[in-house]
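Trainee: one predicted model, sequence on top.
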Amino acid sequence: MFRMFRYFYGLVITILVLLFSIQLLTQDVPNKYERSINSPFISDSENNEDLITSTTQVIATKTMKPTTKRRTTKTKKFDKMTLPFWNLTFEEVATNYQQNFHKTSLTDAQLLLSNITEFESLVSEACDQHFTDPEDKNDCVLDYTMQRRQRILRESCSILYNNTKLPRYSYFDYYVLQARKLVWCPVFKAASSNWMENIVMMSAEPRYKIEMYRKEKRYDQPNTLARKIAPLLGESRYNTFIKNQPKPVTFIIVRDPIDRLISAYRDKLEKHMPYYYKTYGSKIVTKYRKEGLKRFGEAYYKANRSSGYLNPPPNRGGNEPTFWEFVRYVMDGGTRNEHWRPTNQLCSLCSKLVDFDIIIKFENLEQEESYFVRRLGLDTFIPKRWINPTKDLKTTHQEQREMYLSVLNEYELCRITKIYEKDYRLLGYEPPTPDGLNFKC
């Protein structure tokens, strides 16, 4: 009997608690402020709450009836106060480029002329017919040049893959400024540090937030700060964004593969950099130094602190790898690091989804970069700067290149060029090998 009483007593208590909870849930509770999906401005950062404050406040005051008198807040407009660096809207960036871009009147055959001199002559004649101002003529010539590079890339992709399945694009390598309709794929050792900073400058992030990020140790490198400003979208969101109209402007800066390889060696391994020495340099020396001593002799390694370079960097101790040792490492499959990984692997050059509007060549960087920002209407907002240069005023670029390549025999030069064969074919660079891309190695 006592057990039955306890059972019914517990059941009654449980029912009463449930009824009380249901009553509480059905009461009117003021809703929290939420971000509107129809917000007129898209933030580049998921945490950029300041850019959407005004929108959420307007929505909240229209949809909610506060029980107490609330202090009114003056709504911000999306103008120079919110966008401290420049005031073009995200529609204007894309459409400005599309409207100004001069469509070519040349045929596909003329665009793909192997004789670059003949192509330049045709382009100059075509642009002279439309423009008299020197700057307009220059932009017209570069419009044609960009279309030529697009055509070379498309044609080479179809030849290389010949109707086979094209490689997937690696969306996680791209930097996307949603608010500016811009997509950039960085090629390291091709003005990437410069453009990491430009991405920050072009973002819609308020200045005070950017300065706060700069003070944090985790954002003290250009790439980490740029990734904070332009976070990964994820594949689904990226696919939607890239297909939206007006179409985002996609661009890439490329460089001659061998020049890029030399630059990577000079910047990361020729001088002593603790991280790169520990991760790559020490292992390269362990594996290839004995063979190098047999080939070049002890005198070569003693001279210029083992560099083989006429002007070795002052912080080179002598245990760092030589250029020949580095090339041997790359020949044996050491291409994983992004600073010397082939460009086609970094940026999925043949993907169907990504069609680069602008392909800037590092060799003509100043002129083509200026043209690019002018075409988008950004020329008054992006300052000219040069971050992380590897310069040597004592020797010309051609002298440096010949000096480094002089340590390679014909077979090694052939092998290293073959590793970057797709880059040469897709980007229209002239290979350093005597037989071009007809490899005999």
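Mentor: Sure thing, it's come through.
Trainee: okay, CA-based contacts and neighbour counts for the rest of this
Mentor: Fine.
Trainee: so the closest residue to residue 328 other than its chain neighbours, which state does it fall into?
Mentor: Among residues not flanking residue 328 along the chain, residue 288 sits closest, at 7.6 Å (Cα to Cα, 6 or more residues apart in numbering). Secondary structure for residue 288, judged by DSSP: H, G, I helix; E, B strand; the rest coil, is helix.
Trainee: hmm, residue 288 is touching residue 327, no?
Mentor: No. Using Cα atoms under 8 Å, residue 288 is not in contact with residue 327; the gap is 10.2 Å.
Trainee: please compare the first structure with the one that follows:
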Amino acid sequence: MGTWRSLRVAFILGSLFMLLLIIAYWDDIGGFSLYPFQDLKHDSLHSDCGSQRLSSDAALSASTIGARSGPSVSLPITSRIPLSPEDTAQTHPEEEQKKPPWENARKEGGRNRVLAGDGDQDVRKQMIADVCSGKTNVEFPGRTRVIEQIPYRELDHLIVDDTHQIIYCYVPKVACTNWKKVLVVLSQALISPSSGKPYIDPEAVPAELVHNSSLHLTFAKFWHHYGSLSRYLMALKLQRYTKFLFVRDPFVRLISAFRNKFGRPNEDFYKQFGSVMLRRFGNVSGSLPETAAEAFAAGIKPTFQQFIAYLLDPETEKDGIFNEHWRQVYRLCHPCQVKYDFIGHLETLEEDTERLLKILKVDHLLHFPSGAHNLTSTSWERDWFAQIPIATRKELYKLYEPDFEMFGYAKPDGLLQQELD
């Protein structure tokens, strides 16, 4: 009996010793930090960028999809990971005395905080922090929850590149086709039929293939890959990887989405969304044409007014059909839970991408694809909202107010306070 007890004591002491060794050296071999979520220290647009969910993914043969090694598995973190601003924010009296530039603009009745073209990343990050912490009195669902409370299905826009330690949240209608091309090249996920090797030039990657969901590892897939370890691995990667997203003026993004999906025949969007808009708000008598091509030929297609009415219809949200092309960025990318290291703006795309590629340390590997900057002109308010009642415009602004406030886009006062000729 004494020998057995001695063996048990020796085993326990040995286990404790090994645990101490792991704790002491794990950071040096790529494991987890005991101080999770410290700040990372970093000193052409295609018409569509949503994943192919309305129809089946384009078939990719084994010779087309490159062989990728699976993401490395790390040991789990046992402590709770604070990601919400409420969990991590600390207030210091001396900091409160330093008023950020957008505070003065708000008090002086100027434009809503700073212009979106301001490329200062500290300013952009602080605006997000202010909204998420409640300083701006802008409320929206999910503002105070932590990332562990977000269902996996809502994390499907966070693409992970383990090789280069990158996390990119793609926003449809904000240059994400080109950014997906960049990630396909970096991950060597797609084989060029001409060379038989992975694509090395983002320009050469077919745009119609980059939205195939099988090409990208997203947080939504972690449960299938890692099971019970998935949340821990997400926390590790959110701590260590460089996280970025690109945004644009919310109303201009809406216009872009409408033009692309309903301004020309699109069978999937016509059947799932366009026909619903026409039945609810189009006063269409009789049955609708079966296909988008037939509808357009007959002059039957959704208008921008019907599109806006559809977005504001409580039934739309109730049905759970708030498509990613017009879903708010705060719902796609969860900026109150994910502390992004870089926030790019479409309005400053060239400067931002050049700077970001250097931060990611991949500027020597590739160039960001060039393309026509299909930015809506300054007359978009008059052109698109002239037939929309002011009350409806105000309601629409309220729906997207968190995105306006969070990402520094000026409140369109002229649009919300007067009729347009």
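Mentor: Ah, there it is. Everything quoted here is computed from the prediction, not taken from an experiment.
Trainee: would you give the TM-score for this superposition?
Mentor: After superposition, the two chains reach a TM-score (TM-score structural alignment, normalised by the length of the second structure) of 0.58; 284 aligned residues with a Cα RMSD of 4.0 Å.
Trainee: quick one, which of residue 288 and residue 327 of the first structure is more surrounded?
Mentor: Per other Cα atoms under 10 Å, whichever of residue 288 of the first structure and residue 327 has more neighbours is residue 327, with 23 against 17.
Trainee: whichever strand or helix holds that one vs the second structure, mean deviation?
Mentor: Here residue 327 of the first structure, judged by DSSP states H and E, is contained in helix 323-331. Once fitted to the second structure, helix 323-331 of the first structure is off its aligned match by 0.7 Å on average (mean Cα distance after the TM-score superposition for the first structure).
Trainee: show me the contacts for the aligned partner of residue 416 of the first structure in the second structure.
Mentor: Mapped onto the second structure by TM-score structural alignment, residue 416 of the first structure lines up with residue 396. Listed by Cα atoms under 8 Å, 6 or more residues apart in numbering, the contact partners of residue 396 of the second structure are 308, 312.
Trainee: look up how far residue 406 of the second structure lies from residue 396 of the second structure.
Mentor: To residue 406 of the second structure, residue 396 of the second structure is 16 Å away according to Cα to Cα, to the nearest Å.
Trainee: now residue 346 of the second structure. Nearest residue, chain neighbours left out?
Mentor: Leaving aside its sequence neighbours, residue 346 of the second structure sits nearest to residue 248 (Cα to Cα, 6+ apart; 5.3 Å).
Trainee: and the counterpart of the residue nearest to residue 328 of the first structure in the second structure, how far is that from residue 326 of the second structure?
Mentor: Alignment note: residue 288 of the first structure maps to residue 281 in the second structure; criterion TM-score structural alignment. Separation of residue 281 of the second structure from residue 326 of the second structure (Cα to Cα) stands at 19 Å.
Trainee: returning to what we had before: surely the match of residue 288 of the first structure touches residue 309?
Mentor: Yes. Between residue 281 of the second structure and residue 309 there is a contact under Cα under 8 Å: 7.4 Å.
Trainee: coming back round to it: start and end residues in the second structure for the helix holding residue 327 of the first structure, please.
Mentor: Taking TM-score structural alignment, helix 323-331 of the first structure hits residues 304-312 over in the second structure.
Trainee: assign the equivalent of residue 374 of the first structure over in the second structure to helix, strand or coil.
Mentor: Counting by TM-score structural alignment, residue 374 of the first structure lines up with residue 358 in the second structure. Here residue 358 of the second structure is recorded as helix under three-state DSSP.
Trainee: now do residue 224 of the first structure
Mentor: Applying three-state DSSP: residue 224 of the first structure is helix.
Trainee: against residue 146 of the second structure, how distant is the aligned partner of it in the second structure?
Mentor: When the second structure is aligned by TM-score structural alignment, residue 224 of the first structure is paired with residue 212. Separation of residue 212 of the second structure from residue 146 of the second structure (Cα to Cα): 29 Å.
Trainee: for residue 171 of the second structure, same thing?
Mentor: Distance from residue 171 of the second structure to residue 146 of the second structure, by Cα to Cα: 21 Å.
Trainee: pick out whichever of these two has more residues nearby.
Mentor: Higher neighbour count among residue 171 of the second structure and residue 146: residue 171, with 26 against 19, using other Cα under 10 Å.
Trainee: and that one? What does it align with in the first structure?
Mentor: In the first structure, residue 171 of the second structure lands on residue 187 (TM-score structural alignment).
Trainee: a helix runs through its match, doesn't it?
Mentor: No. Read with three-state DSSP, residue 187 of the first structure is coil and lies in no helix.
Trainee: surely it is in contact with residue 346?
Mentor: Yes. Contact criterion Cα under 8 Å: residue 187 of the first structure and residue 346 qualify, at 7.0 Å.
Trainee: joint contacts of those two?
Mentor: residue 338.
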